[in-house]
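1. Just to be clear, the model below is a prediction. Sequence and coordinates:
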Amino acid sequence: MPVSLSVLDLIPVRSGQTSADAVAATVALARRADALGYTRYWLAEHHNMPSVASTTPPVLLGLLAGRTERIRLGSGGVMLPNHSPFVVAEQFAALEAAAPGRVDLGIGRAPGSDPVITALLRQSGHTSDVDEFPTHVRDIEALLAPEGAGLRLSTGEQYVVRSTPAAGGAPELWLLGSSDYSATLAARLGLPYVFANHFAGQGVERALDLYRSGFQPNERYSAPRTFLTANVVAADSAEQAEALALPQLQHMARLRTGVPLTALDTLEQAATTPMTEPQRELIAGMRPRWFIGEGGEVAERLQAFADRHGVDEIMISPSAAASAGDPIDATPARERTLELLAAALPQRALAAA
């Protein structure tokens, strides 16, 4: 069967855009993914980045729930150490009530920002201890169950806690990561798992092997469930795709060499932006791990990637940049990536619809 396709969105903010423009572009992209039969649409959590507007996945997912019809919506992910587990459970229980059967809760252990912002996020004292991450994942799973969770008070009395008064169902819980730790923990807890291949790029074989070989079956999941992420730019020609990928590649190179970040460049800006030798080397190292090219060729490579790792779903991070003349509240090249891939892999896309 052709690989199933999903979308991971960081809500990129490009030069000249406001946050409102970027969010409007994401709404349009999510609606297009919904219409094309994509399986999921996930939003990442990042903070204080000039090029990323996906700061609060639960709030933004509520917006998308009202503007889409069938696609699953989720976090990729909520960075749990920044939040109270009970608040996370309440937020996603509310989303499940608003869009029954369509909500995924992806949880990660990384902070999603620099140390200063991490300190700001945690200064209220209501966030979770990163050392208690496994326990808090289990707590959220229990709190999201329709029957709720039971707490034993110091008096010995049993106290019932529910994330919503009368749940009809629960979000699907996924553990996210890019390390042996997350793969091993997902296996031990018997949870679905996603390896963040789009930014890790290495270690996927080992992580999937650890997850699959160590998976502990349970009442909800009798076998491991997993998929992979990938940076993707598909266009009508290979030359066009390379140009569309350049701004994001340059942006990542600047990030990894400690250059202060700005909004994403347009194609025209990227074409005239000088890069240092270390930045050029980083781009050369990243480029082979990205899926960039003409739509049909990219689809073939994604299918081969899925087959090689034994997964039936790929979550693409559509990384095509914008031209200066594009509408300020839309991302035509990102939409075109979704259209070309859905056209090249129609059986699975139609089945998902």
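-> Looks like it came in fine.

2. drop to CA atoms for contacts and neighbour counts, all remaining ones
-> OK.

3. Which parts of the stretch 201-350 of the chain are strands?
-> 226-235, 291-294, 313-318 (DSSP state E, counting those that start in this stretch).

4. Leaving out chain neighbours, which residue sits closest to the residue most central in space within the chain?
-> By CA atoms, centre = their mean, the mean C-alpha position of the chain lies nearest to residue 76, the distance being 3.2 Å. Counting by CA to CA, 6 or more residues apart in numbering, the nearest residue to residue 76 once its immediate chain neighbours are dropped is residue 44, at 4.5 Å.

5. shouldn't the one you found be in contact with residue 73?
-> No - between residue 44 and residue 73 there is no contact under CA atoms under 8 Å: 11.5 Å.

6. re the thing from before, could you confirm the residue nearest to the centre of the chain falls within a strand?
-> Yes - membership of residue 76 in a strand is supported by DSSP: H, G, I helix; E, B strand; the rest coil.

7. My guess is it contacts residue 42. True?
-> Yes - assessed by CA under 8 Å, residue 76 is found in contact with residue 42 at 5.4 Å.

8. Which neighbours do those two have in common?
-> residue 8 (CA atoms under 8 Å, 6 or more residues apart in numbering).

9. From residue 331, how far off is residue 269?
-> For residue 269, the distance to residue 331 (CA to CA, to the nearest Å) stands at 16 Å.

10. Ok, residue 32 next?
-> 11 Å.

11. who has more neighbours, the two?
-> residue 331 (22 against 17; other CA atoms under 10 Å).

12. So for the more buried one, what's the nearest residue that isn't a sequence neighbour?
-> Sequence neighbours aside, residue 25 is the residue nearest to residue 331 in space, at 5.9 Å (criterion: CA to CA, 6+ apart).

13. other SSEs contacting the helix or strand where the one you found lies?
-> Using DSSP states H and E, residue 25 falls within helix 19-36. Contacts defined by 3 or more CA pairs under 8 Å, 6 or more residues apart in numbering; DSSP states H and E place helix 19-36 against helix 332-344.

14. one step back: and the residue nearest to residue 331, how far from residue 308?
-> Computed with CA to CA, the distance linking residue 25 and residue 308 is 33 Å.

15. These two: which is more packed in?
-> Applying other CA under 10 Å to residue 25 and residue 308 shows that residue 25 carries more neighbours, namely 23 against 10.

16. Pull the contacting residues for the more buried one.
-> 329, 330, 331.

17. And for residue 257?
-> 278, 279.

18. so residue 43 touches residue 79, yeah?
-> No - Residue 43 is beyond contact range of residue 79, at 11.7 Å (criterion: CA under 8 Å).

19. more neighbours, the two?
-> residue 43 (26 against 22).

20. what sits against that one?
-> 8, 9, 10, 11, 54, 57, 61, 74, 75, 76, 77.

21. so which of the residues you listed is the most crowded?
-> The most neighbours, when those are compared by other CA under 10 Å, belong to residue 74, which has 31 neighbours.

22. That one contacts residue 105, correct?
-> Yes - using CA under 8 Å, residue 74 is in contact with residue 105, at 5.5 Å.

23. Comparison target below:
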Amino acid sequence: MTAPRLSVLDLVPVRKDQSTSDAVAASLALARVADDLGFVRYWLAEHHNMPAVGSTNPPVLVSLVAGATERIRVGSGGVMLPNHAPLVVAEQFALLEAAFPGRIDLGIGRAPGTDPVTGWALRHGAGGVSDENVLRFPEYVDNTIAMMDAAGVTMTVGGRRHELRATPAAGSVPTIWLLGSSDYSARLAAEKGLPYVFAHHFSGQGTAEALALYRTHFQPSPELAEPRTFLTLNACVADSADEAERRALPQLLTMLRLRTGQPLEAQPSIEEAQKTVAAGIPDGHRGVIDAMRAAWVIGAPDETRARVRELADSFGVDEVMVNPIAGAYDGTDPRRAPGREETLRLLAG
């Protein structure tokens, strides 16, 4: 098995010792490490109203990361389109592509990425992420793509035809990806001939089925002749397996709170996470942690690199996007994430 190409998914995690400014600075430092190591792309997620996640606005973060790096592709992983007007997204990413030509990816998802109240607020209280927005998702995807094209679109309003472009003179357009965690997006990406990514890092279940569905039903398009996809993974790598397990604890406990309906908090330090585990995890929660841990890649360099190659081969991909989930010890520089940076360095070999 050959080693797959590597990319990064970043949720801009916020530790208890960090301000949002610190967390963004740590992510920019991480992006520069990925750029120096030759990683293929660096994607920023969209999540809202979460104490441990700072990636609320992918276009802003994409601009910051692209400006702080030199060659790596930068994109959204992804923009949750039901939260936004298609023209707004098209304008944002058309400008990003104009500023950083050939380096921008627009990953589009259908999930809200937040709770219902925040979803309502995202659209200025005008209905929030309604069922209609979700049902019209395929239309919104088409509109976003068409508006970014140099030719734009023609709309008829009030009996008159109007030309509409996301930017006056596009020289190129971002690469559009559809993202999902169900069969729906796999079918839609196949139908439209778009690249597709299944959120394996989120659940670890259903990936093979979704990719098989996408590949089987793929219809070639002017933009893409054959199916194109990659694998996403949560990973934590350290010099020893024991150290990697320690560094993974804060994220495991943060995700446990999310999945068991507990109040969310900023990410704890490694020492705080160890104390929580030592005090005892409820029996009913142990299985949740074990299931998450089994789907993540955690360990020493040789074993994790081998596991990444094995998973890439198993799912038939030549690229793996890693969400580096290592926590930090008390006293760590709040504007750096050394465990996350080391995960990238050790995986790259």
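-> Received, thanks. Since this is a predicted model, take the numbers as computed values, not measurements.

24. Tell me how the two chains score on TM-score.
-> The pair, once superposed, lands on a TM-score of 0.96 when counted by TM-score structural alignment, normalised by the length of structure 2; 342 aligned residues with a CA RMSD of 1.2 Å.

25. picking that back up, mean shift of the next helix or strand after the helix holding residue 25 of structure 1 relative to structure 2?
-> Using DSSP H and E, the helix or strand that follows helix 19-36 of structure 1 in sequence is strand 40-43. Strand 40-43 of structure 1, aligned to structure 2 and superposed, deviates on average by 0.4 Å (mean CA distance after the TM-score superposition for structure 1).

26. Tell me how many other residues crowd residue 206 of structure 2.
-> If we define neighbours as other CA under 10 Å, then residue 206 of structure 2 has 14 of them.

27. That one corresponds to which position in structure 1?
-> Structural alignment (TM-score structural alignment) places residue 206 of structure 2 against residue 203 in structure 1.

28. show me the contacts for that match.
-> 178, 179.

29. Residue 340 of structure 2 and residue 348 of structure 2, how far apart?
-> 13 Å.

30. higher neighbour count, these two?
-> residue 340 (24 against 17).

31. was I right about that one contacting residue 324?
-> Yes - under the criterion of CA under 8 Å, residue 340 of structure 2 makes contact with residue 324 at 5.3 Å.

32. Are there residues contacting both of those two? Which ones?
-> With CA under 8 Å, 6+ apart, residue 340 of structure 2 and residue 324 have common neighbours residue 236.

33. What is the burial count for whichever residue in structure 1 pairs up with residue 346 of structure 2?
-> Under the alignment (TM-score structural alignment), residue 346 of structure 2 pairs with residue 340 of structure 1. Residue 340 of structure 1: 18 surrounding residues under other CA under 10 Å.

34. can you name the residues of structure 1 that stretch 295-315 of structure 2 overlays?
-> So stretch 295-315 of structure 2 is aligned with residues 289-309, judged by TM-score structural alignment.

35. List the buried residues of that stretch.
-> 289-300, 302-303, 305-306 (16 or more other CA atoms under 10 Å).

36. With stretch 239-253 of structure 1 instead?
-> Using 16+ other CA under 10 Å as the test for burial, stretch 239-253 of structure 1 gives 240-253.

37. Stretch 201-216 of structure 2 too?
-> 201, 204, 207, 210, 211, 213, 214, 215.

38. from these, which ones fall inside helices?
-> Among those, DSSP state H puts 201, 207, 210, 211, 213, 214, 215 in helices.

39. The fifth one contacts residue 188, doesn't it?
-> The reference is to residue 213 of structure 2. No - using CA under 8 Å, residue 213 of structure 2 makes no contact with residue 188, being 10.3 Å away.

40. which one is the match of residue 346 of structure 2 nearest to, not counting chain neighbours?
-> Nearest non-adjacent residue to residue 340 of structure 1 (CA to CA, 6+ apart): residue 295, at 5.1 Å.

41. my guess is that neighbour meets residue 338, correct?
-> No - counting by CA under 8 Å, residue 338 is not a contact partner of residue 295 of structure 1; they are 9.2 Å apart.

42. Overlap of the contact sets of these two?
-> Common neighbours of residue 295 of structure 1 and residue 338 (CA under 8 Å, 6+ apart) are residue 234.

43. For residue 233 of structure 2, see how far away the aligned residue in structure 2 for the residue nearest to the centre of structure 1 is.
-> If you follow residue 76 of structure 1 across to structure 2 using TM-score structural alignment, you land on residue 77. To residue 233 of structure 2, residue 77 of structure 2 is 13 Å away according to CA to CA.

44. how far does stretch 269-289 of structure 1 sit from the chain's center?
-> 24 Å (CA atoms, centre = their mean, to the nearest Å).

45. circling back: which one of residue 44 and residue 73 of structure 1 is surrounded by more residues?
-> More neighbours surround residue 73 than the other of residue 44 of structure 1 and residue 73, with 29 against 23 (other CA under 10 Å).

46. Check the spacing between the residue nearest to residue 340 of structure 1 and residue 63 of structure 1 real quick.
-> From residue 295 of structure 1 to residue 63 of structure 1 the distance is 30 Å (CA to CA).

47. mind listing what residue 128 of structure 1 touches?
-> Neighbours of residue 128 of structure 1 in contact, by CA under 8 Å, 6+ apart: 80, 81, 82, 83, 84, 85, 136.

48. Sorry, slip of the keys, the one I care about is residue 317 of structure 2.
-> Counted by CA under 8 Å, 6+ apart, residue 317 of structure 2 has contacts 4, 229, 230, 231.

49. what residue of structure 1 matches up with the third one?
-> In structure 1, residue 230 of structure 2 lines up with residue 227, judged by TM-score structural alignment.

50. and what of residue 195 of structure 2?
-> Per TM-score structural alignment, residue 195 of structure 2 is aligned with residue 192.

51. That match contacts residue 186, doesn't it?
-> Yes - taking CA under 8 Å as the definition, residue 192 of structure 1 is a contact partner of residue 186 at 6.7 Å.

52. Look at the two and report which has more neighbours.
-> residue 186 (26 against 22).

53. Go through the host helix or strand of the more buried one and flag the buried ones.
-> Assigned by DSSP H and E, residue 186 of structure 1 belongs to helix 180-189. Residues of helix 180-189 of structure 1 classed as buried: 180, 182, 183, 184, 185, 186, 187, 189 (neighbour count, 16+ other CA under 10 Å).

54. next structured bit after it?
-> Next helix or strand after helix 180-189 of structure 1 toward the C-terminus (DSSP H and E): strand 193-195.

55. Other residues contacting that next one?
-> Counting by CA under 8 Å, 6+ apart, 174-179, 183, 186, 204, 207-208, 211, 224-229 sit against strand 193-195 of structure 1.
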